[in-house]
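Colleague: Build me a model from this:
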Amino acid sequence: MREEIDLIAVDDGVEVYLEDTGPLEAPAIVVLHGGPGSSSYILREGLEEYLEGFRVIYFDQRGGGRSPALPEEPGLFTIDALVSDLFHLRDHLGLNTWTLLAHGFGAVPALEYARRSPATTERLVLINPWTNFPWLARQLYRASLALRGVDEDVELPEDGTRLLQEAFATVEPKAAFDRLLFPSQHSRMEYEWLAEGSTVVGADTPGRMFVLNGLWRLDYTPYVLEVRSATSVLVGTLDASSYPEAQTVADLVGGRLELLEGAGHYPWIDQPYAFEEALQSALSG
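Modeller: Below you'll find the predicted structure:
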């Protein structure tokens, strides 16, 4: 299979790590990982066999994964910067149009790109999207209460940043996220086995800078109404970081919603056959 690996310049002297795979003449898909500050490695490991026949572009967003580290300057880590990088990336590859396939946090730059450039967006495929971060903060807060054996039926602060500060004051962030993302110990262990085997250890600078920029106060939902591209939302019903909030995205954009019963945040791990069917349906329109 054809594969080209490169570092490409996007904007303001920033470079991103890129893996361009598959037939050059095939329909193009760009894969947007979550995080912020994560890597495309896990997505390629999980999705590659389902995307045969497409030209698939995996890249590590600025400052994360295998992309060069960036200084701790909040201005370098904004949604606008991530979207600008996508425009530069498409120009570099010489693509007139492409499909954006996004997971978790990657849904926000994917949706914003499609909102700004519908003519170059063939379609959107959003897997367990995160778009309402105050809602996600409330979910993490509830998870922290459950881990401490505290009654979850309590009045919650409105501010997402304050919620996280209170949630993580006594509970490790990973423990709260794990409670939301993984429906079983098996799926968590399989994910961690893949992650540890990747040897990709990116800086946590993107995550910290997005927090400073107010990420946990961002509810992107109102902007979804302005997205006109064909959209499919695939969501695991056991992913408490995305379900049921992800249904709102499908409703507002007038898109297709595929509920994957028994699946968590990484549905190809939990329900590979159901996920494959849903993904193929989403890509074929």
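Colleague: going forward, measure contacts and count neighbours with C-alpha atoms only.
Modeller: Will do.
Colleague: all helices for this protein, in order.
Modeller: Counting by DSSP state H, the chain has helices at residues 41-47, 79-93, 107-116, 133-147, 160-167, 173-181, 185-197, 205-212, 221-224, 246-253, 267-270, 272-284.
Colleague: which helices and strands does the second one pack with?
Modeller: The helices and strands touching helix 79-93, judged by 3 or more C-alpha pairs under 8 Å, 6 or more residues apart in numbering; DSSP states H and E, are helix 107-116.
Colleague: buried stuff in the helix it packs on?
Modeller: Applying a neighbour-count criterion of 16 or more other C-alpha atoms under 10 Å, one finds Ala107, Val108, Pro109, Ala110, Leu111, Glu112, Tyr113, Ala114, Arg115 buried in helix 107-116.
Colleague: and the residue nearest to Arg44 when sequence neighbours are not counted, how many neighbours?
Modeller: Distances taken as C-alpha to C-alpha, 6 or more residues apart in numbering put Tyr58 closest to Arg44, at 7.1 Å, once the chain neighbours are dropped. A count of nearby residues for Tyr58, using other C-alpha atoms under 10 Å, gives 23.
Colleague: my guess is Tyr58 meets Asp20, correct?
Modeller: Yes - between Tyr58 and Asp20 a contact is recorded at 6.5 Å, counting by C-alpha atoms under 8 Å.
Colleague: Please generate a structure for the following sequence too, so the two can be compared:
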Amino acid sequence: MPTFTAPDGTRLAAHLSWDGDADGDGEPVVCLPGGPADSAYLGDLGGLAAHRALLRLDLRGTGASALPEDPASYRCDRLVDDVEALRTHLGLSGIDLLAHSGGANLAVQYAARYPERVRRLALIGPGTRAAGVEVTGEARRAVALSRAHEPWFPEAFAAFEAVAAGTGGDWEAVAPFFWGRWDETARKLHAESRPRNQEAVRGYGSDGAFDPDATRAALASLTAPVLLLTGEYDLNSPPASTAGLAALFPDATLVVQPGAGHYPWHDDADRFVAATAAFLAARPG
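Modeller: Model (predicted):
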């Protein structure tokens, strides 16, 4: 398990997943989890490690990374320094960067600040706050209604409507909407993917974390190719909002994975790996 030191002295950890027969150029893909969550839930991303070495970063205060002395350093824009410290530690002039969910907000801010350091950028079920792309209630509701045939739908939809209306609602009851298959494996993975450090959760998107206008302006000149892959059923990152994010990049490929939710490598690993591995294997430029 590689460890390294952030600029403020916080000790950070990353985890290597790699099939020894993996092809590719031998350099790892740096993988960012969905905001301040332990990166363990990413696993080998459905077998992507058979094609490229994956280096999963535990953000500060999560997983095997240390708690910072300054809780304000949990803020998303400040975590850009941690990603850059990892690149420096690896001795790479540029990195392939993959991010899931809320981690996409960190990845795009890194790309905005260090565009010359990004070779390829893969955003999976991406969060869009950093770029100021709105996810409308109507878009989420349309995705939710597309699951009306599921046996769990009535209870989950009632909870979704209550949450959307601000009248309460049980977020745990909404959980099936985030998975293409709500089975025992999904239930287990859902429990494992929940953030444990609530202070980090609060700090991640706190005041000042995002400057959408500046980020959008910087992304407009990003030369690196970008993959945006989301699930057909992704309630967090509906295809419409992911398409809006894709429109901000000069060289973007949008993939909507059929039958998938917010964790597409779980719902159809073969389809996810085929699309993502092909993108990561392509030569930039």
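Colleague: What's the match for the residue nearest to Arg44 of structure 1 in structure 2?
Modeller: Tyr58 of structure 1 maps onto Arg56 of structure 2 when the alignment is built from TM-score structural alignment.
Colleague: Please name the residues that touch that match.
Modeller: Ala14, His15, Leu16, Ser17, Val30, Cys31, Leu32, Pro33, Ser39, Ala40, Leu42 (C-alpha atoms under 8 Å, 6 or more residues apart in numbering).
Colleague: Can you check those residues and name whichever has the most neighbours?
Modeller: Comparing the contacts of Arg56 of structure 2 by number of neighbours (other C-alpha under 10 Å), Leu32 comes first, having 29 neighbours.
Colleague: How much space separates the nearest residue to Tyr41 of structure 1 once chain neighbours are set aside from Asp80 of structure 1?
Modeller: Taking C-alpha to C-alpha, 6+ apart, and ignoring the residues beside it in sequence, Tyr41 of structure 1 has Ser198 as its nearest neighbour in space, at 6.9 Å. Distance of Ser198 of structure 1 to Asp80 of structure 1, given as C-alpha to C-alpha, to the nearest Å: 29 Å.
Colleague: do the same with Leu163 of structure 1
Modeller: Using C-alpha to C-alpha, Leu163 of structure 1 is found at 25 Å from Asp80 of structure 1.
Colleague: These two - which one has more neighbours?
Modeller: Between Leu163 of structure 1 and Asp80, counting by other C-alpha under 10 Å, Leu163 is the more crowded of the two (22 against 14).
Colleague: Looking for the alignment partner of Thr10 of structure 2 in structure 1.
Modeller: Thr10 of structure 2 is assigned Val14 in structure 1 as its aligned equivalent, the criterion being TM-score structural alignment.
Colleague: count of neighbours near that match?
Modeller: As a burial measure, the neighbour count of Val14 of structure 1 was computed by other C-alpha under 10 Å and equals 17.
Colleague: which non-adjacent residue is nearest Leu222 of structure 2?
Modeller: Take Leu222 of structure 2 and drop its neighbours on the chain: the residue closest to it by C-alpha to C-alpha, 6+ apart is Pro115, 6.1 Å away.
Colleague: and the one you found, what pairs with it in structure 1?
Modeller: Pro115 of structure 2 maps onto Pro118 in structure 1 when the alignment is built from TM-score structural alignment.
Colleague: What lines up with Ala274 of structure 1 in structure 2?
Modeller: Ala274 of structure 1 is assigned Arg271 in structure 2 as its aligned equivalent, the criterion being TM-score structural alignment.
Colleague: So the match of Tyr58 of structure 1 versus Leu98 of structure 2, what's the distance?
Modeller: Distance of Arg56 of structure 2 to Leu98 of structure 2, given as C-alpha to C-alpha: 9 Å.
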